[in-house]
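**Student:** Take this sequence and fold it.
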Amino acid sequence: MVVNKPAHSSRVARVLLVAPACDGEDVGESWLAYQWAHRAACADLVRDLGLGERVRIHGGVPRAEVEHFYERSDVFVFPSYREPGSAVVLEAMAHGLPLVVCDRGGPGANASDACAVRVPAESPAQLARDVATAVRRLVAEPDLRLRMGEAAREHVVATHLWDRRIERMMDLYEQIAVPRTTGAGQVPG
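**Tutor:** A predicted model of the protein is given here:
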């Protein structure tokens, strides 16, 4: 599903962070979704950094409420470096959100530089710094945020809808089904 949403034009952005991490930078209002196992650690970090007024911790939410988070967000941050898939990233792109993801596994592979800041994962400290830098940039540059969000929507429509996936798979099958010939023009047998 592709949803058009009005973008916020001020420097304040709503960041949907799906991970147990945050820092003390002022990036506007943030929502933090994560696995319940990390709730206490995240709550402690938010309190210790004095972010209680700007960060809302929701934890697990019913699927029916997930759409509202996408619709109300301006940036989608998913810095997981162990994620083999990327369904949540595809959902965010379908909602026209620019991404900040690890350039590793499914999230990095299923996005392009036009719609995502793909951050290498070399160390936890480096990852945290680079994610924070990327979020700050997208918050400070609303035009970039809007361009990347539109590119995200276009990318997911062009590459991840089922009819596009079927076309790509059929092309691949046709490529491998074409008989190879030997140097003399003979099909090897």
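
**Student:** can we go C-alpha only for contacts and neighbour counts from here?
**Tutor:** OK.

**Student:** Contact partners for Gln126?
**Tutor:** Gln126 sits next to no residue when contact means Cα atoms under 8 Å, 6 or more residues apart in numbering.

**Student:** next one: the helix or strand harbouring it to chain centre, how far?
**Tutor:** Counting by DSSP states H and E, the element that carries Gln126 is helix 124-140. The gap between where helix 124-140 is centred and where its chain is centred comes out at 14 Å by Cα atoms, centre = their mean, to the nearest Å.

**Student:** Which residues does the helix or strand following that helix contact?
**Tutor:** With elements assigned by DSSP H and E, the helix or strand that comes after helix 124-140 is helix 142-159. Helix 142-159 is contacted from outside by 2, 7-11, 74-75, 90, 93-99, 111-112, 114-116, 138-139, 164-165, using Cα under 8 Å, 6+ apart.

**Student:** ok, and for helix 142-159, which residues are buried?
**Tutor:** 142, 144-146, 148-157 (16 or more other Cα atoms under 10 Å).

**Student:** Just the element for the closest residue in space to Gly28 that isn't next to it in sequence, please.
**Tutor:** Excluding the flanking residues, the one nearest Gly28 by Cα to Cα, 6 or more residues apart in numbering is Val12, at 4.8 Å. Assigned by DSSP H and E, Val12 belongs to no helix or strand.

**Student:** Proceed likewise with the subsequent sequence, for comparison:
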Amino acid sequence: MTAGLRPRVLLLAEAANPDWVSVPLVGWSLARALARVADVHLVTQVRNRDAILRAGLVEGVDFTAIDSEALARPLWKLGTFLTGGRGGWTIQQAVATISYPYFEHLVWQRFGKEICAGRYDVVHRITPLSPVQQSPIAAKCRRAGVPFVLGPINGGVPWPKGFQAEMAREREWLSQVRGLYRALPGRQGTLRADAILAGSRQTLREIPAAHHGRVIYLPENAVDPARFNTLARHNGPGPMRACFIGRLVPLKGVDMLISAAAPLLRSGRLALDIIGDGDQMPALRAQAAEFGAAVVFHGWQDHAQVQHIAARCQLLAFPSIREFGGGVVLEAMALGLAPIVVDYAGPTELVTDATGWKVPITGRAGVIAGLAARLAHCVDHPDEVAQKGQAALARVQALFTWDRKAAQILDIYRWVMTPDRPKPAPFGPG
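**Tutor:** Okay, here's the model as predicted:
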């Protein structure tokens, strides 16, 4: 690449979909942001094709859809069966260790000659985010002399002590032997990527020290300011409002939130908006029945409505006990809500003392007590809640937009393309 020109990048994002949430939305959002700073061609799985076409991209020009369904679909069904339809992240990732390499095999069939001929300056795998998934293309790119960038990768958060019952209900028994993935074929070739973006400090700790010279800490989540453009209402009439946004499943801790909030709900000093759905909904409704209109279950809502409901609140109460990234925390902060999170894994890396509160993860009783204390403090100090909400918004705008992330990754591209260029600094949220 000539100095000053935009790098030519082949983006591998098996999951990239503008109509979905979680990992597919991360893949899509980062790919679109990178397209504003580099000449990119997105390679994704065929299940995303229709949504990408609706978003205005041109197949064959802007993106290529790879049909790996012959293996991906039956294995996904197997994972769904093994988890009883509950999600079961660890089991699904274990199953994907078989199907994902097939996706990259098909990618190499389609693009291998172009990569070897120097058509691209960089090959970058964005998704899967899981570090369990190996990239056979990494070694092939190295032999072709084309830099390969991996990540951001994130995962491997152990189940916290005191929550064995939740682990069992989530069918996460396989997480106890997750470390076996280190013996997978292709792991060493994948770790020899020219740059590895570690999406969390937990993932950074899992990468052998011998590779740390090529590792850069960069959280994977960000927000699109155009999608989060409403501001929370602080110091208004009525009780303080807190919202929860996410799946209603055991690991999200909504039952602990309702228990912690109970005294404030009874006294009319706090109201809860619970946005989302899941198999815990009936039990949660029964738990909250005594509080009447003080607890509102909104079910699943489209993005615009989620933003509308959340912006009526002042707090995000998010007691998830095993969250890899915590994108919903950033989204709430982008609305000016002050977050209360459990001090564990992804969310704790996003929230500072200036922007919210963290609850020590000391078993169920400890989390409930910690949530109760912080909620009571917030109700008694609405001006402090407003101040932290404003600081949360400023933090997101400065550090956690997709364009900001794309600019950081552009520096990484230039680093791997220019051997004598200094290594970019890690993300430093403070």
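
**Student:** rewinding a little: the helix holding Gln126 of the first structure corresponds to what range in the second structure?
**Tutor:** Mapping helix 124-140 of the first structure onto the second structure (TM-score structural alignment) gives residues 364-380.

**Student:** mean deviation of that stretch from the first structure?
**Tutor:** Mean deviation of stretch 364-380 of the second structure relative to the first structure after superposition (mean Cα distance after the TM-score superposition for the first structure): 1.1 Å.

**Student:** angle of the helix holding Gln126 of the first structure against helix 142-159?
**Tutor:** Angle, helix 124-140 of the first structure to helix 142-159, by axes from the mean of the first three to the mean of the last three Cα atoms, to 10 degrees: 110 degrees.

**Student:** Show me the helices in the first structure, by range?
**Tutor:** Secondary structure of the first structure, counting by DSSP state H: helices at 39-48, 63-71, 87-94, 105-109, 124-140, 142-159, 162-177.

**Student:** Looking at those, spot the one closest to Glu25 of the first structure.
**Tutor:** Of all these, it is helix 124-140 that lies closest to Glu25 of the first structure, at 7.9 Å by Cα to Cα.

**Student:** just the strands in the second structure please.
**Tutor:** In the second structure, the segments counted as strands under DSSP state E are 8-13, 39-45, 63-66, 122-127, 148-153, 195-198, 215-217, 240-245, 270-275, 295-299, 315-318, 338-342, 357-359.

**Student:** how about those strands in JSON lines, adding mean neighbour count and distance to Leu264 of the second structure?
**Tutor:** Shown next, in JSON lines, are the strands of the second structure (neighbours: other Cα atoms under 10 Å; distance: least, Cα to Cα, whole Å):
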{"stretch": "strand 8-13", "mean neighbour count": "23", "distance to Leu264 of the second structure": "45"}
{"stretch": "strand 39-45", "mean neighbour count": "23", "distance to Leu264 of the second structure": "47"}
{"stretch": "strand 63-66", "mean neighbour count": "19", "distance to Leu264 of the second structure": "51"}
{"stretch": "strand 122-127", "mean neighbour count": "24", "distance to Leu264 of the second structure": "42"}
{"stretch": "strand 148-153", "mean neighbour count": "26", "distance to Leu264 of the second structure": "40"}
{"stretch": "strand 195-198", "mean neighbour count": "26", "distance to Leu264 of the second structure": "40"}
{"stretch": "strand 215-217", "mean neighbour count": "21", "distance to Leu264 of the second structure": "40"}
{"stretch": "strand 240-245", "mean neighbour count": "25", "distance to Leu264 of the second structure": "10"}
{"stretch": "strand 270-275", "mean neighbour count": "23", "distance to Leu264 of the second structure": "5"}
{"stretch": "strand 295-299", "mean neighbour count": "17", "distance to Leu264 of the second structure": "11"}
{"stretch": "strand 315-318", "mean neighbour count": "28", "distance to Leu264 of the second structure": "14"}
{"stretch": "strand 338-342", "mean neighbour count": "28", "distance to Leu264 of the second structure": "16"}
{"stretch": "strand 357-359", "mean neighbour count": "22", "distance to Leu264 of the second structure": "18"}
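
**Student:** Turn the ones you listed into a markdown table, including distance to Ser99 of the second structure.
**Tutor:** Formatted as a markdown table, the strands of the second structure follow (distance: least, Cα to Cα, whole Å):
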| stretch | distance to Ser99 of the second structure |
| --- | --- |
| strand 8-13 | 14 |
| strand 39-45 | 12 |
| strand 63-66 | 13 |
| strand 122-127 | 14 |
| strand 148-153 | 18 |
| strand 195-198 | 22 |
| strand 215-217 | 26 |
| strand 240-245 | 31 |
| strand 270-275 | 33 |
| strand 295-299 | 33 |
| strand 315-318 | 33 |
| strand 338-342 | 34 |
| strand 357-359 | 38 |
